[in-house]
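*Asks:* sequence plus predicted model, see below.
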Amino acid sequence: MNHPRAQRATTWTLLALSVPLALWRLHPPAVDSRGFSTANAMAHLRIIAAEPHPAGSERQVLVRQYLIAQLESFGYQVQTQPSRQKVLRRRSGYENEVALVNVMARRSRSAQTNRAVMLVAHYDSVPGAPGAGDDGAAVAALLEAARILAHQPLRNDLIILFTDAEEFGLLGARVFVREHPWANDVAVALNFEGRGSSGPSIMFQTTAGNGWLIDLLARVAPHPVCSSFTFDVYRRLPNDTDFTIFQSLTQMQGMNFAFIDDWANYHRSTDDIQRLDPDSMRHHGLQALALGRALAAMDLTHLPRTQDAVYFDVLSLAVVRYPMHWALPLAIALGIATAIVLVGAVRRGPIRVRGVLVGLGMILINILLAVAVSWGIVKLTHNLRLERLADATIAGYTLLAMLTAAGVRRIFRRASAAEINSAALIVWTILNFVCVMLAPGGSYLTTWPTLLAALSLATQTLPPARCWPRSCWLLSMLASVLIVLLLSPAIYIAFLGLTLRMAHLMVVPILLGLWLLPPGSMPRVHQVAPAGKQREL
């Protein structure tokens, strides 16, 4: 396939298919496995999330009684932990007292050690929402996981903790770690949350020294969805879950899971059973079951001491991970390699310095234009109260990025595709160093796309005698597809994690990704300049 139009059509077709493939793999698994019954979990959820059940309400008393009865029927030792805590209302400045009751269940083994694995979800809702997603689905999933784990051999104790008054400021978790003796026995805690009504159960946060936890997740978790990028971003945001208490006030290690799609239902009356995706609840349960079973069988007397890791899943099929201290050496090596590729291309003639500078200007203008337009769209949608159009917003920003990129490319024709790609490569190399310094967990999102683009550019600018044209095109096309598969899930999850008022900033990584895509759909860019003079492309 040597015809430029055929190459271009094939490349863009594959890129167009790569995006839905990457996002489709973000959907939670739709098949029951490992003994987990979605029907049982849904039966629990119909009772838990039938009505709003905030802390201290009459409805919550009924939910609590149901949880206790179910856990006792599974054979667990069940305790409750009542407490009264004062809450300062930020808007009014008044101080209220909240009555809360934690529900705890424990399955003890016969050996001497009391080390325990703890599965956690909060069973209160906000006053105006039934709480199917936040956090009824997690409670129902843990009930079903507890039923299964009750009949399996364990090396460590298993604790199921349903905290109360999480919505009033993580009060139940705080009371548990400060006052209940079981908290001292917990070696590893797995917390399950919901910020929406659908999506995969994303492992988005860990305790420090997470290398061994990521190895465990990679080995046993079904359909893993995880990223050290979310770990780096989340710890910088003013958001909290019960996991915050376990992480800051105890020596526990652990992981935090949540589904975040259809976030427009979060803390609203629409957070109900009808809108909840059962697959999301199932994914919570499968994660809790697999990891709970594995941790309960480990020797937790002395937890492994490991460093933090850079990690990400590949289409939810496997987890790539490596020590975080590798990020800087990789960035340095990649920076040197990129410089060699660019200098070699300039010396051979396919790329001009002036063309690269024009490309840098094009990218800057494109970003400023797209951010300005998207900011206006955000203001309009906010004024019209269109916050629920989350998917349309994502698609709209992506289309906006593509249209502005095409428009800028149409206006400025003084740079070739390879020169623009070289300019983007310079930007990404600098961005990679910045990311390694400020957010090393997210460095994989800059390191590997930059490497792929550099390899592609190197083949595109080699003399024809040293690289068969069809092979070069295939390598560039493969690099483009891999870049899209790597960046698409991260950008989508970042969209969901940000509020709509901030989501317009996501046009920046979309644009940078578009400009970075190797010119594999273009004809070979190497040309021999006549009479020793560089030929302008």
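*Replies:* That came through, no problem.

*Asks:* going by C-alpha atoms from here, please, whenever you check contacts or count neighbours.
*Replies:* Will do.

*Asks:* Ala145 touches Gln287, doesn't it?
*Replies:* No - if you go by Cα atoms under 8 Å, Ala145 and Gln287 don't touch, sitting 9.3 Å apart.

*Asks:* enumerate every residue touching Leu399.
*Replies:* By Cα atoms under 8 Å, 6 or more residues apart in numbering, the contact list for Leu399 is empty.

*Asks:* quick check: it is in a strand.
*Replies:* No - Leu399 sits outside any strand when classified using DSSP: H, G, I helix; E, B strand; the rest coil, being helix.

*Asks:* roughly how far apart are it and Ser374?
*Replies:* 11 Å (Cα to Cα, to the nearest Å).

*Asks:* now swap in Asp215 and tell me
*Replies:* From Asp215 to Ser374 the distance is 40 Å (Cα to Cα).

*Asks:* here's the one I want to compare it with:
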Amino acid sequence: MPYTQATGCSIGSPAGDRARDYLAGQLRVAGLEVEIQPRSVPVPRRGLATFGQVDNIVGRLRGTDSTGTVLIAAHYDSAAMGPGASDDGAAVASMLETVRALRGGPGLRNDIVLLVSDGEEDGVLGAEAFVREHPLGKAGGVLLNWEARGVSGPSLMFETSANNARLVETFTGAVPAPRGHSAMVELYRLLPNNTDFTPLTKGGFAGMNFAYIQRSSLYHTAGDSIANLNRGSLQHHGSNMLALVRALDHDVTYFRALGIMITYPDQLVWPLAVLTVVAVAGLALPARAKRSLSLPRLVAATASAVVPLAVSAALAQGLWELLVSWRPAYDLMGGLLHRPRPYQAAIVVLCALTVLGWYLVLRRRLGPAALTVGALTWLAGLGLLCAHVAPGASFLFALPALTGSLGWLAAVLLRTPAWAQTVVAMLGPVTAAMLLPSLAGNVFDGMGLALGGVSALVLALFGLIVVPIAESSLPDLATRPKRATVLAVPLTALVLTAGLVAAGLVVDDFDADRRRRMHLAYVMDAATRTAHWVSADVDPAQWTKRYVSGHDTAALPPGYARGTLWTGQAPAIAAEGPRADVLAHSRDTLKLHVTAGKGARSVTLRLDQPMTHATASAGRFGSASVPVTGTRVGTWPSEIRFRGIPARGVQITVRIPGKERIGLTVIAETDGLTTVPGFVPRPPDLVAATREDGDLAAVTRSYTLTRDS
């Protein structure tokens, strides 16, 4: 696997240069036209401008009679704290293998362009540079983007551009084992991150985005290694990539059920959603005619269903808070635990208890029919809401509600034996079982237990449609249940939950294979040569306590302290540190020449005044400008980051209207802590957390700048 070994690098690092040269060489050997695209590109955020010098690798395999371009995209940079075998080395390896296979077969008609982008982890910088600056990026075409948010699992097609009917048709027809569904894009929007797919599709490409997401506890850590990479996931990435390239305006809904990929056009989303509402209303009419429910009871039942939904979500989130309080190390895991199955099972039990309790408490007062129709009303309403705001997710709720209503309607109207009525009434629960539990599983894998309430909501919705089936096994409505029976249900569930949580605390312990995340950084003031260790851990590990002992942040550089930190005295290192030389400072413009010092990979500037515009110029990487709005939260009002800073420095121009004096802190950042005297490497059961300043040696210099008279 030389390909993935070459991609363990962060933007601007020496490893990045080696990876760039290796990959470009491999593509040239394969017969592609290859160029390196060096650019300086900005990405704005609130009060923040991030710049980076990126070296995109662009390879082109010309078609025999091209009518367009198929763009295959993946990034070769990795998060600084890990080698990136899955994110995104597996995709890069698949790209090279796909090229080899294509070159060995008959020529393709259309041009194939490979974008091996740089700087994805620091704000999709390379993809932004490609669509803004490169002629092939401006030409548009069909995009296949490849990612990972774990180290295992099937390669999921989790996102598409708009007008995706032909794309999904190609995907389901060409790929031997297609996985994914149209609701995943709606879930993905809940995550606080994006991929190269976002700027590329905004730049004019239509396409599909792929990733595998299991064992996500190793995502962006040192555990994202070749040893942990699932070979089946790598193979699925590569098989899908090759099949789609060989195979190659309206949206379709798509999902997998019973091993079959099902699709239907978006023109059917609204009719199905409306038909579902009609079907639920149609079920209520005969039930009312038979006096099984009344309108007031139906309204009460529908309104009451919010209770199990809200309680299920609250219990799941409460369980996470308890776990973090019992095991503070979970906080830095972000909910992405190594062995979360017992905890997930505990959430399932809590949801089942909540929904069953709701049903048992109200069945005598409101009646089973009202509760059944009320539950279906919720799913029908969500199907209608999603048809408006998230069409790709409407099927998750509309189809179970539609089949459930039709199934119960058949059970009510048809004169069949009781067993046959039960069978047709199972139509809705069976449909829901094919869709909702797998959705909850995807949410667990992609978002973790920190957002377990989202999965709990999905599971509770599943419970609402399933629980009425238990009616045939429950006591007659006229029979008041015994107190012991009433107490047995919640007590059993709570005991089972406690047992599962205890099992989770045992099986999800940390060791050399399932390492605990921890945060440690080194900060030195270049002027005073005073240095400190810093950790954001709530409960530092024994190894971390070698370096930190209290919470005194007063000696840290201005703008550095964020939140509650542990600190400790540290020895000075032999580093010159950053410098900011003022080239001009008049009226609303501040122009600086910034150097980071030998060995530093990146530099951060923090200003005590809001800025409105930032420009960076860096030699062969050119100049880039960006407007900035708002202010930063938790630090100084404005911040500028330059990733991969050249040794000769960068020229930064900032607009800060009408300020006589400006406070500035410049922070030069070097990966790793091994340059600090006396540093002892981590024991094998610890791994660096994903906090952005973790495992960095930061050398700072502060200035007070007064504008020219």
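*Replies:* Received the coordinates, thanks. For clarity, every value in this text was computed on a predicted model and none was experimentally measured.

*Asks:* neighbour count winner among Asp215 and Ser374 of the first structure?
*Replies:* Ser374 (22 against 16; other Cα atoms under 10 Å).

*Asks:* what do we get in the second structure for the more buried one?
*Replies:* Using TM-score structural alignment, the partner of Ser374 of the first structure in the second structure is Ala316.

*Asks:* next, the buried residues of the stretch of helix or strand its match belongs to.
*Replies:* Ala316 of the second structure belongs to helix 306-326 when elements are defined using DSSP states H and E. The neighbour-count check on helix 306-326 of the second structure (16 or more other Cα atoms under 10 Å) flags 308-309, 311-317, 319-321, 323-324 as buried.

*Asks:* please apply the same query to stretch 39-47 of the second structure.
*Replies:* Those would be 39-45, 47, for stretch 39-47 of the second structure by 16+ other Cα under 10 Å.

*Asks:* between these, which is closest to Thr276 of the second structure?
*Replies:* The nearest member of the buried residues of stretch 39-47 of the second structure to Thr276 of the second structure, counting by Cα to Cα, is Arg45 at 41.9 Å.

*Asks:* now, the most widely separated pair of the buried residues of helix 306-326 of the second structure?
*Replies:* Across the buried residues of helix 306-326 of the second structure (Cα to Cα), the longest gap, 24.1 Å, separates Pro308 and Val324.

*Asks:* what does Val306 of the second structure correspond to in the first structure?
*Replies:* That one, Val306 of the second structure, aligns with Leu364 by TM-score structural alignment.

*Asks:* I meant Ala398 of the second structure, not that one.
*Replies:* Using TM-score structural alignment, Ala398 of the second structure pairs with Thr447 in the first structure.

*Asks:* same check on Ser86 of the second structure?
*Replies:* Under the alignment (TM-score structural alignment), Ser86 of the second structure pairs with Gly133 in the first structure.

*Asks:* now swap in Ala15 of the second structure and tell me
*Replies:* Matched by TM-score structural alignment, Ala15 of the second structure corresponds to Arg59 in the first structure.

*Asks:* so the residue lying closest to that match once chain neighbours are set aside is in which element?
*Replies:* In space, and not counting its chain neighbours, Arg59 of the first structure is closest to His53: 5.2 Å by Cα to Cα, 6 or more residues apart in numbering. For His53 of the first structure, there is no host helix or strand (DSSP H and E).

*Asks:* try Met104 of the first structure
*Replies:* Here Met104 of the first structure sits within strand 95-107, counting by DSSP H and E.

*Asks:* by contact count, what packs against that strand?
*Replies:* Under the contact criterion of 3 or more Cα pairs under 8 Å, 6 or more residues apart in numbering; DSSP states H and E, strand 95-107 of the first structure touches helix 58-73, strand 77-88, strand 157-163, helix 171-179.

*Asks:* wait, which of those is closest to Ala418 of the first structure?
*Replies:* helix 171-179 (55.3 Å).

*Asks:* pretty sure Asn191 of the first structure is in a strand, no?
*Replies:* Yes - assessed with three-state DSSP, Asn191 of the first structure lies in a strand.

*Asks:* show me what contacts it?
*Replies:* Listed by Cα under 8 Å, 6+ apart, the contact partners of Asn191 of the first structure are 119-121, 242-243, 254-257.

*Asks:* now for these: which two are most distant?
*Replies:* The widest separation within the contacts of Asn191 of the first structure (Cα to Cα) is 13.6 Å, between Ala121 and Gly254.

*Asks:* between the two, which has more neighbouring residues?
*Replies:* Using other Cα under 10 Å, the more surrounded residue of Ala121 of the first structure and Gly254 is Ala121, with 29 against 22.

*Asks:* so that one, which of the three states?
*Replies:* strand.

*Asks:* please pull up the equivalent of it in the second structure.
*Replies:* Ala121 of the first structure maps onto Ala74 in the second structure, by TM-score structural alignment.

*Asks:* so who does its match touch?
*Replies:* Taking Cα under 8 Å, 6+ apart, one finds 88, 91-92, 115-117, 145-147, 196 in contact with Ala74 of the second structure.

*Asks:* any idea how far it is from Val423 of the second structure?
*Replies:* Distance of Ala74 of the second structure to Val423 of the second structure, given as Cα to Cα: 48 Å.

*Asks:* so who does Asp134 of the first structure touch?
*Replies:* The contact partners of Asp134 of the first structure, taken as Cα under 8 Å, 6+ apart, are 125, 193-196, 266-267, 271.

*Asks:* let's go with 10 Å and repeat that
*Replies:* Residues in contact with Asp134 of the first structure (Cα atoms under 10 Å, 6 or more residues apart in numbering) are 49, 121-126, 167, 192-197, 258-260, 265-268, 271-272.

*Asks:* repeat for Glu72 of the first structure
*Replies:* So Glu72 of the first structure contacts 66, 78-79, 105-106 (Cα under 10 Å, 6+ apart).

*Asks:* cutoff 8 Å now
*Replies:* Glu72 of the first structure sits next to Val78 when contact means Cα under 8 Å, 6+ apart.

*Asks:* now Ala333 of the first structure
*Replies:* Contacts of Ala333 of the first structure (Cα under 8 Å, 6+ apart): none.

*Asks:* that one corresponds to which position in the second structure?
*Replies:* Match for Ala333 of the first structure (TM-score structural alignment): Leu275.

*Asks:* so its match is in which element?
*Replies:* Per DSSP H and E: helix 269-289 holds Leu275 of the second structure.

*Asks:* average offset of that helix relative to the first structure?
*Replies:* On superposition with the first structure, the mean distance recorded for helix 269-289 of the second structure (mean Cα distance after the TM-score superposition for the first structure) is 1.6 Å.
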